[in-house]
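Engineer: what follows is a predicted protein model with its sequence.
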Amino acid sequence: MVCMFDDKTARNVVSSTLTGHYRSAWRNYGEVDQGTKDYRWNLFCKQCTWAPELNDHVKRTFEVKFADQMRDMFHAVAHRMNGKKLKWMIEEVHKDMMDVLANNDTY
């Protein structure tokens, strides 16, 4: 399947790489280890195709979109949902997230 980032399918694939594999209380993309970043990129690559000459552009766009979703999700739990656990989130990760929030007065 060919994915463009304004395409619903591509947005869903980016979202599923976050929700399906959120295994640590990352507040932002900078906190994610390189192995996890590579794993998520590879998941995206398995579900979408594009012209090879666009690979660098697609990867940068994927990273920006993924980072935006991660930041927005953490902010939503922390502020809009008042710490309520998302139904797809692992209990231990939610607890770690609440610990991060309790110990970080800048977030």
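Structural biologist: Thanks, I have it. Numbering: from 1, shown residues only.
Engineer: going forward, measure contacts and count neighbours with C-alpha atoms only.
Structural biologist: Will do.
Engineer: now do the SS call for residue 59.
Structural biologist: helix (DSSP: H, G, I helix; E, B strand; the rest coil).
Engineer: any idea how far residue 91 is from it?
Structural biologist: Relative to residue 91, residue 59 is positioned 31 Å away (C-alpha to C-alpha, to the nearest Å).
Engineer: what's the answer for residue 10, then?
Structural biologist: Counting by C-alpha to C-alpha, the gap from residue 10 to residue 91 is 28 Å.
Engineer: and the two? Which one has more around it.
Structural biologist: Each of residue 10 and residue 91 has its neighbours counted (other C-alpha atoms under 10 Å); residue 10 has more, 19 against 12.
Engineer: which of the helices or strands spans the more buried one?
Structural biologist: helix 8-19 (DSSP states H and E).
Engineer: so which elements touch whatever helix or strand comes next after that helix?
Structural biologist: Helices and strands here follow DSSP H and E; after helix 8-19, the next one along the chain is helix 34-47. Packed against helix 34-47, as judged by 3 or more C-alpha pairs under 8 Å, 6 or more residues apart in numbering; DSSP states H and E, are the following elements: helix 8-19.
Engineer: another one to put next to it:
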Amino acid sequence: KRFHPLESEWLGYVFTLGDVTFYHSGDTDFLEAMNQIRCDVAFLPCEGHYTMGPEDAVRAAAACHARVVVPVHWGGTRENAEQVKELFDGEVMILEQGMPS
């Protein structure tokens, strides 16, 4: 999409706490490079207009072998996050605004 050109060199983060590896993609679309990431928990956008939608978020989760997906930037309603939950085989944690971390 025109909102996240590769030339911008924006990035996501992979970090490990204890024995759990997390991936936070940031605002992005599906990228083939996600196949090189290995994580336990993936924070993936699923809004669908400015970022990847639910289907591509699930595709990204599969690419990086995530066991748990946390949908982010889901567009103000739960619909896109719920779609991720319906489509993904693993665990999906839908966080609410103001939920303690």
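Structural biologist: In hand now; what should we look at? Predicted, not measured: the structure shown is a model, and the values here were computed from it.
Engineer: TM-score of the superposed pair?
Structural biologist: The TM-score (TM-score structural alignment, normalised by the length of the second structure) is 0.29; 52 aligned residues with a C-alpha RMSD of 4.4 Å.
Engineer: now the helix holding residue 10 of the first structure and helix 34-47, what's the angle there?
Structural biologist: Calculated by axes from the mean of the first three to the mean of the last three C-alpha atoms, to 10 degrees, helix 8-19 of the first structure forms an angle of 150 degrees with helix 34-47.
Engineer: and helix 8-19 of the first structure, what does it pack onto?
Structural biologist: helix 34-47, helix 55-75.
Engineer: other residues contacting the shortest one?
Structural biologist: Spelled out, that is helix 34-47 of the first structure. Outside helix 34-47 of the first structure, the residues within contact range by C-alpha atoms under 8 Å, 6 or more residues apart in numbering are 1, 13-14, 17-18, 59, 62.
Engineer: from these, keep the buried residues only.
Structural biologist: Taking 16 or more other C-alpha atoms under 10 Å as the criterion, what is buried in the contacts of helix 34-47 of the first structure is 13-14, 17-18, 62.
Engineer: looking at these, which is nearest residue 100 of the first structure?
Structural biologist: residue 18 (18.8 Å; C-alpha to C-alpha).
Engineer: in terms of contact, does the closest one touch residue 68 like I think?
Structural biologist: No: judged on C-alpha atoms under 8 Å, residue 18 of the first structure makes no contact with residue 68 at a distance of 10.8 Å.
Engineer: which ones are touching residue 13 of the first structure?
Structural biologist: 44, 47.
Engineer: again, but for residue 83 of the second structure
Structural biologist: Contacts of residue 83 of the second structure by C-alpha under 8 Å, 6+ apart are residue 54.
Engineer: just confirm it is within a helix.
Structural biologist: Yes: under three-state DSSP, residue 83 of the second structure falls within a helix.
Engineer: for residue 13 of the second structure, see how far away it is.
Structural biologist: With C-alpha to C-alpha as the criterion, residue 83 of the second structure and residue 13 of the second structure are 24 Å apart.
Engineer: so residue 70 of the second structure: helix, strand or coil?
Structural biologist: Going by three-state DSSP: residue 70 of the second structure is strand.
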